[in-house]
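**Student:** just coords:
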């Protein structure tokens, strides 16, 4: 009988040791930014201890960093409720990734206020806050588009097939408009007054970014990259500006 108890005790001790090792290994992977590898362990820990704020934070961050903001959200909210440090930063990021920009802004502002009280740097959080504010402005400028017809055309004839009214400006292919530039690009939009260009152009890192030019007396100014989050995507193309000059 004593042997059975001893064996059971040793088995339990071994299980605890393995669990502790798994947690330590997962935290090491987490600290190195290897979130995909760390995620399964934190997922198991959250299931066994759903009220643990740190486990919720670590699993939520792993989900967020591996492209699962929806899965991350409830765990990061749980971490924030339990006042886990840095939880608000990641929760705000999750809100931003889910296009819930107003909640992201509010959470960033709360987090920044807390950092200031502790006399910590707010630079990173303020940059992310401005990004969410920019995203919100862009979202408010989005218009619903209703397609009443569709047809198939060759890529080279795409712009010819899309007729827009003269007061809406003009669209061109990059190699047609800048036929002697020696560069590559996507499309070019010229405003109704013909005094400004928006166009996509290949960058040194082989991605497309949107630039603008202003009409001078007898020539165009040099191109300048558009600011903000417009060019943060892998490829930015097909620029178009409404007649309000903003959207």
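**Tutor:** Great, that's in hand. Bear in mind the structure is a predicted one, so any value in this text is a computation, not a measurement. Numbering: from 1, shown residues only.
**Student:** Only C-alpha atoms from now on, for both contacts and neighbour counts.
**Tutor:** Fine.
**Student:** can you give me the helices for the chain?
**Tutor:** Along the chain, counting by DSSP state H, helices occupy 2-31, 35-48, 53-65, 69-81, 87-97, 101-117, 123-140, 158-161, 174-177.
**Student:** Which residues belonging to the second one are considered buried?
**Tutor:** Within helix 35-48, the residues scored as buried using 16 or more other CA atoms under 10 Å are 35, 38-39, 41-43, 45-46.
**Student:** Over to the last one?
**Tutor:** By neighbour count with 16+ other CA under 10 Å, helix 174-177 contains the buried residues 174-175.
**Student:** helices or strands next to it in the packing?
**Tutor:** Contacts defined by 3 or more CA pairs under 8 Å, 6 or more residues apart in numbering; DSSP states H and E place helix 174-177 against strand 185-190, strand 196-202.
**Student:** Out of the ones you listed, which is closest to residue 79?
**Tutor:** Evaluated with CA to CA, these place strand 196-202 nearest to residue 79, the distance being 41.9 Å.
**Student:** Show me what that closest one is in contact with.
**Tutor:** Outside strand 196-202, the residues that touch it by CA atoms under 8 Å, 6 or more residues apart in numbering are 174, 183-191, 208-215, 236-240.
**Student:** which among those end up buried?
**Tutor:** The buried subset of these - by 16+ other CA under 10 Å - is 174, 185-191, 208-214, 236-237, 239-240.
**Student:** residues touching the residue sitting nearest the centre point of the chain, list them.
**Tutor:** Nearest residue to the geometric centre of the chain (CA atoms, centre = their mean): residue 97, 5.5 Å. Listed by CA under 8 Å, 6+ apart, the contact set of residue 97 reads residue 69.
**Student:** swap in residue 122?
**Tutor:** Residue 122 makes contact with 112, 115-116 under the criterion CA under 8 Å, 6+ apart.
**Student:** now, which of the residues you listed sits nearest residue 101?
**Tutor:** Distances from residue 101 to the contacts of residue 122, taken by CA to CA, are shortest for residue 112, at 16.1 Å.
**Student:** ok, and here's another one to check against it:
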């Protein structure tokens, strides 16, 4: 089995992309990579290497539908849906029925629900026509996603998005401007010392500073919402769960509590989500938070949407989204909240555009003037946010560095960037290994060889981390590290 260590070293481990096309030849062309090896490259984020291998395979096996299918998956991983569509269409023309599901998924992401339904119908028709082959029907999940998307397109809220900005994903809170009356959004290191939290999360603090809410993983590695209250003597109570039911067994994170103390917004990737994190709302009945509801479009999309916050004083709301697929950057949308929900007419020709926010100008009423809300935001002093450390490095001379600007050696700072990148990739690999072990424990013994390979590679990666850390310290202090 191919080693993963080179990918960890390159910090190229990406989110796992499921590859489900079945029935195509797995053999490698002479001197080339097998389809199985290419699948693994795509899963590990080695997209350039996968593309090169696919080009070689296509030259040797031009009629192999699996090559076009995998090319489509590779293009999707590059966020190039336009060319991915062509690759999947080629795969289908050459005999890949599974390519229809990929085409349906892209169509759903683009809100072309009728096209998606046609793809799914064709997929099911092929299975029905070939009953003797006993082909598995893998369309349930995509069909459910289509149903959810159709339902949400029927109730797209008519909001006004007056601005949007692109920011670094790791520092997106800096774009939020909230008046003190709305509370504050903070980085998690502002929590009382010893308080458990999990990255990534955001800590919401009420105006009076006496309650904080945030996300932390439970024993099953699922994010749940936690809260903590300040006592009269300014000490803090023990953190407690806000409501394990809010995430419905899935992640619940990025909370924002309205000043009424009743209305809670948060993000979850549960089964009612369009895909990734969606924004949900729940209300407290005086005893507990009730069953949450998905707030729908245009707030939510097939991608991650989270951290909705509303400031009633300025009349502005914010939320974060990666629907534009900008890599390490995300989009912050700023909108004008309304007292009651009004939906876009179903026969409005701009319905899909307003749902997807292809252009925020589609949401502007005639003669829109946002002078007042912009002036209100300008008058809000930027909230003081304790920035989470970029890393923590203890030096022999007693210094503890937490940001690149603290280095006295540019070379050491450059080495530290390598260390942080390598550690991030290694941590992602550890998560993948943990997931594989769970699969193995649930009876999928086929992942055994991959587990063994990854365990060996983890040892190499950990050793390399130690070497790079020592190099950083030597470069900064000019001494030897024992």
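**Tutor:** All right, it came through fine. Since this is a predicted model, take the numbers as computed values, not measurements.
**Student:** Superposed, how do the two chains score by TM?
**Tutor:** Remark: TM-score between the superposed chains equals 0.59 [TM-score structural alignment, normalised by the length of structure 1]; 203 aligned residues with a CA RMSD of 4.5 Å.
**Student:** Can I get the buried residues of helix 35-48 of structure 1 in TSV including distance to residue 18 of structure 1?
**Tutor:** Shown next, in TSV, are the buried residues of helix 35-48 of structure 1 (distance: CA to CA, whole Å):
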residue	distance to residue 18 of structure 1
35	20
38	15
39	17
41	12
42	14
43	16
45	13
46	17
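**Student:** buried residues in the longest helix anywhere in structure 2?
**Tutor:** For structure 2, the helix with the greatest residue count under DSSP H is helix 410-441. Residues 412-413, 415-416, 418-426, 428-429, 432-433, 436-437 are the ones in helix 410-441 of structure 2 that count as buried (16+ other CA under 10 Å).
**Student:** Tell me which residue of structure 1 lines up with residue 69 of structure 2.
**Tutor:** Aligned counterpart of residue 69 of structure 2 in structure 1: residue 57 (TM-score structural alignment).
**Student:** pretty sure its match contacts residue 75?
**Tutor:** Yes: in this structure, residue 57 of structure 1 is within contact of residue 75 by CA atoms under 8 Å, at 6.4 Å.
**Student:** More neighbours: the two, which one.
**Tutor:** Taking other CA atoms under 10 Å, residue 57 of structure 1 and residue 75 do not tie; residue 57 has more neighbours (30 against 27).
**Student:** surely residue 98 of structure 1 meets residue 72?
**Tutor:** No: Residue 98 of structure 1 lies out of contact with residue 72 (CA under 8 Å); the separation is 10.6 Å.
**Student:** Tell me which of those two has more neighbours.
**Tutor:** Using other CA under 10 Å as the criterion, residue 98 of structure 1 and residue 72 rank with residue 72 on top: 25 against 14.
**Student:** I'd like to know how far whatever residue of structure 2 lines up with that one sits from residue 102 of structure 2.
**Tutor:** Alignment note (TM-score structural alignment): residue 72 of structure 1 maps to residue 84 of structure 2. Using CA to CA, to the nearest Å, residue 84 of structure 2 is found at 9 Å from residue 102 of structure 2.
**Student:** can you check residue 435 of structure 2 too?
**Tutor:** 24 Å.
**Student:** hang on, the earlier thing: which elements pack onto the longest helix of structure 2?
**Tutor:** Helix 410-441 of structure 2 packs on helix 5-9, helix 448-477, going by 3+ CA pairs under 8 Å, 6+ apart.
**Student:** That one corresponds to what range in structure 1?
**Tutor:** Using TM-score structural alignment, helix 410-441 of structure 2 pairs with nothing in structure 1.
**Student:** Please tell me how far the residue nearest to residue 122 of structure 2 when sequence neighbours are not counted sits from residue 59 of structure 2.
**Tutor:** Spatial nearest neighbour of residue 122 of structure 2, excluding adjacent residues (CA to CA, 6 or more residues apart in numbering): residue 100 at 7.5 Å. Using CA to CA, residue 100 of structure 2 is found at 24 Å from residue 59 of structure 2.
**Student:** circling back to that earlier point, please indicate which of the contacts of residue 122 of structure 1 are buried?
**Tutor:** Neighbour counting by 16+ other CA under 10 Å classes residue 112 among those as buried.
**Student:** for the contacts of residue 122 of structure 1, which one is nearest residue 139 of structure 1?
**Tutor:** The nearest member of these to residue 139 of structure 1, counting by CA to CA, is residue 112 at 23.6 Å.
**Student:** so who does the closest one touch?
**Tutor:** So residue 112 of structure 1 contacts 122, 125-126 (CA under 8 Å, 6+ apart).
**Student:** let's go with 10 Å and repeat that
**Tutor:** 88-89, 106, 118, 120-126, 129 (CA atoms under 10 Å, 6 or more residues apart in numbering).
**Student:** Residue in structure 2 paired with it?
**Tutor:** So, by TM-score structural alignment, residue 112 of structure 1 is matched to residue 124.
**Student:** measure the closest residue to residue 170 of structure 1 other than its chain neighbours to residue 172 of structure 1 for me?
**Tutor:** Nearest residue to residue 170 of structure 1, sequence neighbours excluded (CA to CA, 6+ apart): residue 190, at 5.1 Å. For residue 190 of structure 1, the distance to residue 172 of structure 1 equals 8 Å [CA to CA].
**Student:** just residue 230 of structure 1 next, same as before
**Tutor:** In terms of CA to CA, residue 230 of structure 1 sits 20 Å off from residue 172 of structure 1.
**Student:** do residue 198 of structure 1 as well
**Tutor:** Counting by CA to CA - residue 198 of structure 1 and residue 172 of structure 1 are separated by 11 Å.
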